[in-house]
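*Asks:* Pasting the sequence and the predicted model now:
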Amino acid sequence: MTASRSTALITGASSGIGAVYADRLAARGYDLLLVARREERLHELAARLQQTYGVEVKTLRADLTQESDIQTVEATLRDTPAISLLVNNAGTAQMGSFLASSAQTHQDIITLNITALTRLTLAALTRFNAQDRGAIINIASVLALHARDTSALYSGTKGYVLNFTRGLQAEFAGTGVRLQAVLPAATATEIWEISGVSVDHLPAGSVMKTEDLVDAALAGFDAGEAITIPPLHDEALWQRYEEARLAVFSAVGTGIPAPRYVR
């Protein structure tokens, strides 16, 4: 993936995965539009990247749980022809009992992880489709594939991101528009501080460095992968998972209840 003065818009860019994407894409020659809540951090990152790579870096403070800020970023995506890559990285988690958090806390997570991502994708795709050019990277999670007793809401939102991206990949197949879903496992970011789970409590050696995660994800993008799982070493496991998933889907088109449900 190379850039000829194209711009990448990255959400959640002030730290963690988003900040590393900013660094790596700047190194590839992209100009950047960095979006996050923490304006001071955005400015510090922008100054460093401009000095290091000589690219243009703009910042946009936005809280993507807020309707007005979602609208601002939507308009930017629609009205900035130079933007050819959207990295939907902004997201949050609250691990623990579903009953322990308020309805508003749950709604904020849904708004950030699902609503904002969906609307920014729509804004970008509207123009990408007209130009027959552009790419979107959606950051999901391996918890899109599995839910634990502390991850019901987070797993649900990331399952949405995965299936939403799959559907769009099918819709835009054969066009100049590309979409990739990235499924990190445990990664060393600040999300652990927010989620209520200490990264120190995870098994030794199970946490991937943020730089390794992004480098692997971009290698997957360059290779044309639709879905990239950076810490999955045995690719055959994923192939068997996909075969089983598709076999189940194909097998339900009978129109007849299975014998175990007939009395």
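*Replies:* Sure thing, it's come through.
*Asks:* contacts and neighbour counts: CA atoms only from here.
*Replies:* Will do.
*Asks:* Do you have the helices of the stretch 51-200 of the chain handy? List them.
*Replies:* With DSSP state H, counting those that start in this stretch, the ranges of helices along the stretch 51-200 of the chain come out as 67-79, 103-110, 117-131, 152-171, 191-195.
*Asks:* Okay, one more to line up with it:
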Amino acid sequence: MNKKYTLITGASSGLGSAFTLCCARLKMNLVLIALPGSTIKATAGELVRLYGIDVRVFEFDLTNRVAFDTHIAIIKKDYPVNFLINNAGMGGTVSMLDCAPQLIDKIIQLNIGCTALLTRELLPQLLQQEKSFILNIASMAAFSPIAYKTVYPASKAFVASFSLGLREELQQKGVSVSVAYPGPIMTNSDTSRRILLQGYKGRLGLFSTTDLASRIIRQTLAGRAEIVPGWWNQINHALMGLIPSTLKVRLISGAIKRELQLTH
């Protein structure tokens, strides 16, 4: 089989859905991974009709190791991947004491474990291609610890470190690794409500998910190592780099604490 595929995790909603559309418009064949019960199959059918590409759908929970091993074995056997987009992730805003242990475990498994494991599983296949790409989605939260989120920014800092280390390792082997740091994204009603509560400042780094996805994909295919989309996020990142870590944590965490108080 000469077809090559772009694999996207978390493909059914938010940024993952926007990546799916963006890659379809670029005439990439797709392998889409999403949780069961989404509308991903209907979306896939529409993309096939509109863009004449091949789209394969796998609905399973990436953190279920048995399901992971079973489905990834099929993908490795039947669908040569030359572009891996590790987009699936989750977080939450809650004090550590009120955070269920199961949620902590899930965030670590999905954001850290699945990103590393899926990359490792598909790496032999990616290395067989003349040119291939890995895109890992971190977050602006990766640049600082944040109280009341604690595990999420730490997991995204892992994604950043993992990506840049792997990029160096694969530098001469035809696999380009990029990591993107999107700011706030209005991916669902809860996230949207929290962003809007932050007022004008909270909305400054916002893009439509379609615009954001297209910027990130374009820069990934251009071989950029780190992608911070948007001038406001770039300025914010530069300014935060000048502030001592302890003060930075206090400033960012103060905003999160006020947000929590407004929602309770």
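*Replies:* Looks like it came in fine. Keep in mind the model is a prediction, meaning the values are calculated, not measured.
*Asks:* After superposition, what's the TM-score here?
*Replies:* Both chains were compared after superposition, and using TM-score structural alignment, normalised by the length of structure 1 their TM-score is 0.82; 239 aligned residues with a Cα RMSD of 2.7 Å.
*Asks:* any chance of the helices of the stretch 51-200 of structure 1 in TSV, plus mean neighbour count and distance to G29 of structure 1?
*Replies:* Conversion of the helices of the stretch 51-200 of structure 1 to TSV gives the following (neighbours: other Cα atoms under 10 Å; distance: least, Cα to Cα, whole Å):
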stretch	mean neighbour count	distance to G29 of structure 1
helix 67-79	17	19
helix 103-110	15	33
helix 117-131	19	20
helix 152-171	19	26
helix 191-195	15	28
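*Asks:* Make JSON lines out of those and add distance to D234 of structure 1.
*Replies:* Written out in JSON lines, the entries for these read as follows (distance: least, Cα to Cα, whole Å):
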{"stretch": "helix 67-79", "distance to D234 of structure 1": "37"}
{"stretch": "helix 103-110", "distance to D234 of structure 1": "32"}
{"stretch": "helix 117-131", "distance to D234 of structure 1": "30"}
{"stretch": "helix 152-171", "distance to D234 of structure 1": "20"}
{"stretch": "helix 191-195", "distance to D234 of structure 1": "27"}
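*Asks:* Any idea which of the ones you listed gets closest to I139 of structure 1?
*Replies:* Using Cα to Cα as the measure, helix 152-171 is the one of these that comes nearest I139 of structure 1, at 7.7 Å.
*Asks:* and the closest one, what does it pack onto?
*Replies:* When contacts are defined as 3 or more Cα pairs under 8 Å, 6 or more residues apart in numbering; DSSP states H and E, helix 152-171 of structure 1 sits against helix 103-110, strand 134-139, strand 177-182.
*Asks:* out of these, nearest to A47 of structure 1?
*Replies:* Among these, the nearest to A47 of structure 1 by Cα to Cα is strand 134-139 (24.2 Å).
*Asks:* after superposition, how close is the closest one to structure 2?
*Replies:* Averaged over the aligned pairs, strand 134-139 of structure 1 sits 1.0 Å from structure 2 after superposition, using mean Cα distance after the TM-score superposition for structure 1.
*Asks:* Contacts for that strand next, please.
*Replies:* By Cα atoms under 8 Å, 6 or more residues apart in numbering, the list of residues contacting strand 134-139 of structure 1 from outside reads 84-89, 121, 125, 128, 161, 165, 176-184.
*Asks:* which parts of stretch 251-258 of structure 2 are buried?
*Replies:* Buried residues in stretch 251-258 of structure 2, counting neighbours by 16 or more other Cα atoms under 10 Å, are found at I252, S253, I256, K257.
*Asks:* so D108 of structure 1 touches T65, yeah?
*Replies:* Yes: counting by Cα atoms under 8 Å, D108 of structure 1 touches T65, with 5.7 Å between them.
*Asks:* I'd like the helices and strands packed on helix 152-171 of structure 1 as TSV, with distance to E171 of structure 1 appended.
*Replies:* Formatted as TSV, the entries for these read as follows, by distance: least, Cα to Cα, whole Å:
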stretch	distance to E171 of structure 1
helix 103-110	24
strand 134-139	14
strand 177-182	10
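*Asks:* Among these, which comes closest to G12 of structure 1?
*Replies:* Closest to G12 of structure 1 of these, according to Cα to Cα: strand 134-139, at 10.7 Å.
*Asks:* Would you map the strands across the stretch 151-264 of structure 2?
*Replies:* 175-180, 226-227 (DSSP state E, counting those that start in this stretch).
*Asks:* Which among these is found nearest to I40 of structure 2?
*Replies:* Proximity of the strands of the stretch 151-264 of structure 2 to I40 of structure 2 was assessed by Cα to Cα; the nearest stretch is strand 175-180, lying at 23.7 Å.
*Asks:* The closest one vs structure 1, average distance?
*Replies:* For strand 175-180 of structure 2, the mean deviation from structure 1 after alignment is 0.7 Å (mean Cα distance after the TM-score superposition for structure 1).
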